[in-house]
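1. can't give you the sequence, but here's the structure:
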């Protein structure tokens, strides 16, 4: 049997050969005329046991559990291959999607947890090229229709910066008919964007899955004469759970989780997804494109809400198999034998490399660029033996379903899996001891028997191998805040800072919370780079807040700098403003600071380290300012910027 070192050596040699051939105008095994169209479809939070081709007897303990009818995906399994040991790169949305697009572990990209609107983790297009870029460079027409969820910084994080010619996306979960997120501070926020970053409101009232399927068919029609790459990251069955046949349902009408009603809505959403996938299959068939199209279907992570992850343990958010093992189907007539089942251990980045290799586009991967996946086609088509002893790793950092109460990491080599959990000890610290578990997945896919005590030699070997793996897969620090020299273009005037708010003419990446004070907040606008609003006396809790969500490099920054002008219309004085510092959701302690209400510009520097929240920050933190409170007459508040800086 080949050692892991031998396997890696042979794989790197194959990549180099394929890359060299592609650079000469073709690939080692794909002629330009034979390049397939590629359709990659992904569900969101789909359970491993939710497709009838994976669970025909509907086993499992989902509420009101019945078989979900997925005839089109079942037919895809019969026409191609069903992978039973395929894994996502992370147990949550954003890291998994980043891994797919870059063919790299999310840890290499500084992606530990979720991507929120204020965390422009998508700022990687220049230094972290994507499969969209490589396929576009290889002559493919490219499109993305669906849930993007890897950042929403206009012109930087959106699909156009990642190699996609055309796109229609949401960046986060939203009402399927309303296309708005009614969740707390996001209430009423438009969530559907098209090519160029323009908001789309004309499609409101139409179920998102229908919109994206129709866009996909239109794209296929337009690009029949050239190879195309169609990326369809559908949003279902992620919450809110909404019956696709009932447009009256709002975001908050989603039934209680884990209830029979929730399962009923969940089933309808998955069956509706299958039917829309069927329309895409029919579009390919009717245009004579099926035989030359590679189609892949999977999920971004394990199921949640009312999903059925049978026979796996736990769900989304966790590194047990229920959080990371996904259904995966691949179809390519004449290449992948029909009706096959593959037990080849594999991961999301394998799908990435498989698509790029099938397109003969490996030559567009920058020299020296490490890809964390392999081309599965030789194994799937039967021209190569299954690869034994592959190693995979996962890390789950910061926010979790337990409100940041758990961190996990896992390592898989062959059939063995080491699972390690960290637990908190309070005051932002975590236990030094790891609760290690060791499982033989070949005999115990449900992870019921911890073999740490029974297999001491294997346990020791796995710990050592994991440590070496982590040395190779170097973990980057998340870079959620965009560093800027100075938004006015004068680097000598201000020291290097991290921008929290720098206001553009059309929009800014953050939130302005005015709940309970709508009648006392008037004329908010952004003009010539300045945010301006009028506040009247009588403000009630919560005082209007300008803020953004997400991770902050608290070990690098210690001051908040605010440039603000406050003008009192009639009278003098007003109450203080506050630096808003919330470590997790709305939990934290703010820091008040006095303001000069003299109608002149002033800069205020607040020592953020004085708030306990600064030392307990999570990726669900919130940062910004509470605006100053008017005394007896209205005030006009103008803000140039809010930044972070080193002390």
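-> Everything's here; your move. Since the structure is predicted, the reported quantities are computational estimates derived from the model, not experimental observations.

2. drop to CA atoms for contacts and neighbour counts, all remaining ones
-> OK.

3. Could you say which helix or strand holds the residue at minimal distance from the centre of the chain?
-> The structure's the chain has its C-alpha centroid closest to residue 94; by CA atoms, centre = their mean the separation is 1.4 Å. Mapping residue 94 onto the secondary structure by DSSP states H and E places it in helix 93-102.

4. That helix: how far from the chain's middle?
-> Using CA atoms, centre = their mean, to the nearest Å, the distance from the centre of helix 93-102 to the centre of the chain it belongs to is 6 Å.

5. returning to that earlier point: how much space between the residue nearest to the centre of the chain and residue 114?
-> Note on residue 94: its distance to residue 114, by CA to CA, to the nearest Å, is 5 Å.

6. Same question for residue 530.
-> Here residue 530 is placed at a distance of 30 Å from residue 114 (CA to CA).

7. Same question for residue 393.
-> 18 Å.

8. cool, residue 379 as well?
-> From residue 379 over to residue 114 the distance is 33 Å, taken as CA to CA.

9. got the residue ranges for the strands in the stretch 151-300 of the chain?
-> All strands of the stretch 151-300 of the chain, identified by DSSP state E, counting those that start in this stretch, fall at 166-170, 180-181, 189-190, 192-194, 198-199, 228-233, 293-299.

10. could I get those strands as CSV with mean neighbour count and distance to residue 118?
-> Putting the strands of the stretch 151-300 of the chain into CSV (neighbours: other CA atoms under 10 Å; distance: least, CA to CA, whole Å) gives the following:
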stretch, mean neighbour count, distance to residue 118
strand 166-170, 24, 15
strand 180-181, 22, 15
strand 189-190, 16, 14
strand 192-194, 20, 17
strand 198-199, 13, 18
strand 228-233, 25, 21
strand 293-299, 23, 25
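
11. Turn these into TSV, columns for distance to residue 106.
-> Shown next, in TSV, are these (distance: least, CA to CA, whole Å):
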stretch	distance to residue 106
strand 166-170	21
strand 180-181	26
strand 189-190	28
strand 192-194	25
strand 198-199	29
strand 228-233	18
strand 293-299	16
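
12. and here's the other structure:
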């Protein structure tokens, strides 16, 4: 049976699987071999803060995401480095803020345009230097020039699209003209017209895992969904047919993701690599409320904000790490953690030394062993356009705050200074700036002292 037939056989499994209790899944036959662990980092695109069952969603079916959580650690205060795509991805790959990584805004989606500088050291380069095989599969959106595409940024193998999104069947980027085809395998453009991109991703990942099962590998598996265009697998749209239209199509896209994550998990277990593989899963930022996705079907739960916003709904994301037999199971970590932390954490868990200068991330290894360990970041700073934010302890200050969630009880005007104590007001409903001027000044001072601060963005 070839890989394509194998994939089709797996994805044809009946939805009766929904009745299976995933907590009873059998353990892997793998035993620790002393080898360095594989790492599979899964990034979803525009997935809302609570849009997994294990994060509180009551109307979604996400057994495979939930399985990773039950076999590992789930973060309740995990923050993306940006509320838009490219800067978030750059922060993961570099372990630095988007500004330090050279990617403060979205990369162009046209061929020949550069993105994240080739001088930025990536986690793939770190892993490769330690003997790892490295692969990127899926969305890139960090540069479309020869020296900023994946093969020039530390990836031995790459399959996917270079721009911000594609149609999942034609593989064309068509948000503004001229329409252009965008599907590449390594440095070559490939044409697979009519084939469903999430299935192509999964097929390429299965092939890669099997070809490299004897060596430690790092696989960056970057979905372009539930980002628009909203094109879920038809069986999932039918599964959610009784939900309102916006939520129905979005939910179907989330389960399309989940099913393919399950295929990767199953293959790792089939190969006896379960205890030798670290899975990391997160969303790149909050859900979209853009017109192109029907004004959005995702959810941030109680939180204000969505994609493009530095309110919690734009940057607080689901995040999970699992390494059976090596890290605690079914653990919930309530301490703040940040996307920039993955590079030093993964390197630490894999026993890899690196010498990246001015790394913004901190290893979470201690927190994974003891979830009550203190957060190693004294404070953290975000900036996107003229919006900026500082978090220190439970306090968060947003400059030029913009709410893209359109919650009925909240206005969406831009406020120059917005102060909140997240432990007391997680919904970010009440601006305390006028009542707490000393705290405002303290957090503004942190922003002013940040290397990439722009004094013109401080308005009061």
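-> On my side now, so go ahead. Since the model is a prediction, treat every value here as computed from it, not as a measurement.

13. The residue nearest to the centre of the first structure maps to what in the second structure?
-> The alignment partner of residue 94 of the first structure in the second structure, by TM-score structural alignment, is residue 86.

14. Does that match touch residue 105 like I think?
-> Yes: here residue 86 of the second structure reaches residue 105: they are 6.5 Å apart, a contact under CA atoms under 8 Å.

15. For the equivalent of residue 181 of the second structure over in the first structure, which non-adjacent residue is closest in space?
-> In the first structure, the residue paired with residue 181 of the second structure is residue 190, using TM-score structural alignment. Residue nearest to residue 190 of the first structure in three dimensions, not counting chain neighbours: residue 180, with 4.8 Å by CA to CA, 6 or more residues apart in numbering.

16. Residue 530 and residue 114 of the first structure - which one has more neighbours?
-> More crowded of residue 530 of the first structure and residue 114, by other CA atoms under 10 Å: residue 114, with 24 against 16.

17. So which residues make contact with the helix holding residue 94 of the first structure?
-> 44, 88-90, 104-106, 111-115, 128-132, 148-150, 300-301, 348-349, 351-352, 371 (CA atoms under 8 Å, 6 or more residues apart in numbering).

18. after it comes which helix or strand?
-> The C-terminal neighbour of helix 93-102 of the first structure among helices and strands, as given by DSSP H and E, is helix 131-137.

19. For that following helix, which helices and strands make contact with it?
-> helix 93-102, strand 141-147, helix 348-358 (3 or more CA pairs under 8 Å, 6 or more residues apart in numbering; DSSP states H and E).

20. what's the closest of those to residue 271 of the first structure?
-> Closest approach to residue 271 of the first structure among those is made by strand 141-147 (17.5 Å; CA to CA).

21. what range in the second structure matches that closest one?
-> Strand 141-147 of the first structure falls opposite residues 133-139 of the second structure when the two are matched by TM-score structural alignment.

22. follow-up on the earlier one: you'd agree the residue nearest to residue 190 of the first structure is up against residue 199?
-> No: using CA under 8 Å, residue 180 of the first structure makes no contact with residue 199, being 11.1 Å away.

23. what residue of the first structure matches up with residue 197 of the second structure?
-> Correspondence of residue 197 of the second structure to the first structure, assessed by TM-score structural alignment: residue 208.

24. these two touch, right, its match and residue 180?
-> No: between residue 208 of the first structure and residue 180 there is no contact under CA under 8 Å: 11.3 Å.

25. which stretches of the first structure form helices?
-> If DSSP state H is used as the criterion, the helices of the first structure fall at 4-23, 71-79, 93-102, 131-137, 208-222, 260-286, 321-324, 348-358, 377-380, 456-472.

26. Pick the most deeply packed of the ones you listed.
-> With neighbours defined by mean count of other CA atoms under 10 Å, none of the helices of the first structure is more surrounded on average than helix 321-324, at a mean of 29.

27. List the contacts of residue 220 of the first structure.
-> Applying CA under 8 Å, 6+ apart, the residues contacting residue 220 of the first structure are 228, 283-284.

28. do residue 474 of the first structure as well
-> With contacts taken as CA under 8 Å, 6+ apart, residue 474 of the first structure has the following neighbours: 107-108.

29. From residue 12 of the first structure, how far off is it?
-> 19 Å.

30. chain center to stretch 419-434 of the first structure: distance?
-> Centroid displacement of stretch 419-434 of the first structure relative to its chain, using CA atoms, centre = their mean, is 25 Å.

31. Which residues belonging to that stretch are considered buried?
-> For stretch 419-434 of the first structure, the buried set under the neighbour-count rule, 16 or more other CA atoms under 10 Å, comprises 419-423.

32. Go through those residues and name the one nearest residue 462 of the first structure.
-> Here the nearest of those to residue 462 of the first structure, counting by CA to CA, is residue 419; it sits at 10.2 Å.

33. if we can go back for a sec, map the residue nearest to residue 190 of the first structure across to the second structure for me.
-> Matched across to the second structure, residue 180 of the first structure falls on residue 172, judged by TM-score structural alignment.

34. Is it correct that its match is in contact with residue 184?
-> No: the pair residue 172 of the second structure and residue 184 fails to qualify as a contact (CA under 8 Å) at a distance of 11.6 Å.
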